[in-house]
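Enquirer: Sequence plus the predicted model coming up.
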Amino acid sequence: MNKIRKGDEVIVIAGRDKGKRGTITQRTDDSHVLIEGINTVKKHTKPNPLKGTTGGIVAKSMPIHQSNVAIFNAASGKADRVGIKLLADGKKVRVFKSSGDEIKAA
């Protein structure tokens, strides 16, 4: 069970974009996530007349390692750690470590 999933609101805790918040749009692999508006780079693209694209400089989001982000707890307004709790009916749910509240599925 992944502790950080697509659709979660996260805050960057390390790196160039430290302190910024965003929503996870995609998990690129087991350890990297793509967050909208975070870790953007300028990419120079060539024009391709077959595809109908023009050349130029494009801003593109790049993946960031999941250890550099923490889930955002709206109740406390801070970054929080995630734990796994087993319910009475056998289901596993994600909870905030600080308060024990369940994390709502996005």
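Expert: Yep, it's here.
Enquirer: going forward, measure contacts and count neighbours with C-alpha atoms only.
Expert: OK.
Enquirer: T54 - how many residues pack around it?
Expert: Using other Cα atoms under 10 Å, the number of residues around T54 comes to 11.
Enquirer: Second structure follows, compare the two:
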Amino acid sequence: MAAAKIKKGDRVIVLSGKDKGKTGEVTTAMPKDGKVVVSGVNIATRHRKASQANPQGGLDRFEAPMHISKVAHVTADGKATRVRFEMRDGKKVRVAVKTGEAING
């Protein structure tokens, strides 16, 4: 399996879908499924019936996973960039394609 180009804690921008243009931080990365959960983006709603555990019932809103191809890293100026890997000082480092700067993490 290839190394993940987007990891937990990265700032990303949504490239397509209803939340196109929104930015947020990756809270969960699921590399085997090819999905990520981004804070404040792709909010899903579930209608919950009242139960003993939840006597009020109502609406549950949560951040749903989205496909990793729908997001891209954000540079310092707020634009999307692809990520590549380079060897720097004998270590494999993630690098922003547009700026050439190393991505920490």
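Expert: Great, that's in hand. All values reported here derive from a predicted model rather than from experimental measurement.
Enquirer: surely G22 of the first structure meets E9?
Expert: Yes - G22 of the first structure is in contact with E9 according to Cα atoms under 8 Å; the separation is 5.7 Å.
Enquirer: and the residue nearest to P31 of the second structure when sequence neighbours are not counted, how far is that from H47 of the second structure?
Expert: Nearest non-adjacent residue to P31 of the second structure, counting by Cα to Cα, 6 or more residues apart in numbering: A4, 6.6 Å away. Distance of A4 of the second structure to H47 of the second structure, given as Cα to Cα, to the nearest Å: 34 Å.
Enquirer: circling back: what is the equivalent residue in the first structure for the residue nearest to P31 of the second structure?
Expert: Aligning on TM-score structural alignment places A4 of the second structure opposite N2 in the first structure.
Enquirer: secondary structure class for the counterpart of G19 of the first structure in the second structure?
Expert: The alignment partner of G19 of the first structure in the second structure, by TM-score structural alignment, is G21. Classification of G21 of the second structure into helix, strand or coil gives coil, according to DSSP: H, G, I helix; E, B strand; the rest coil.
Enquirer: Around G21 of the second structure, how many other residues sit close by?
Expert: Number of residues near G21 of the second structure (other Cα under 10 Å) recorded here: 14.
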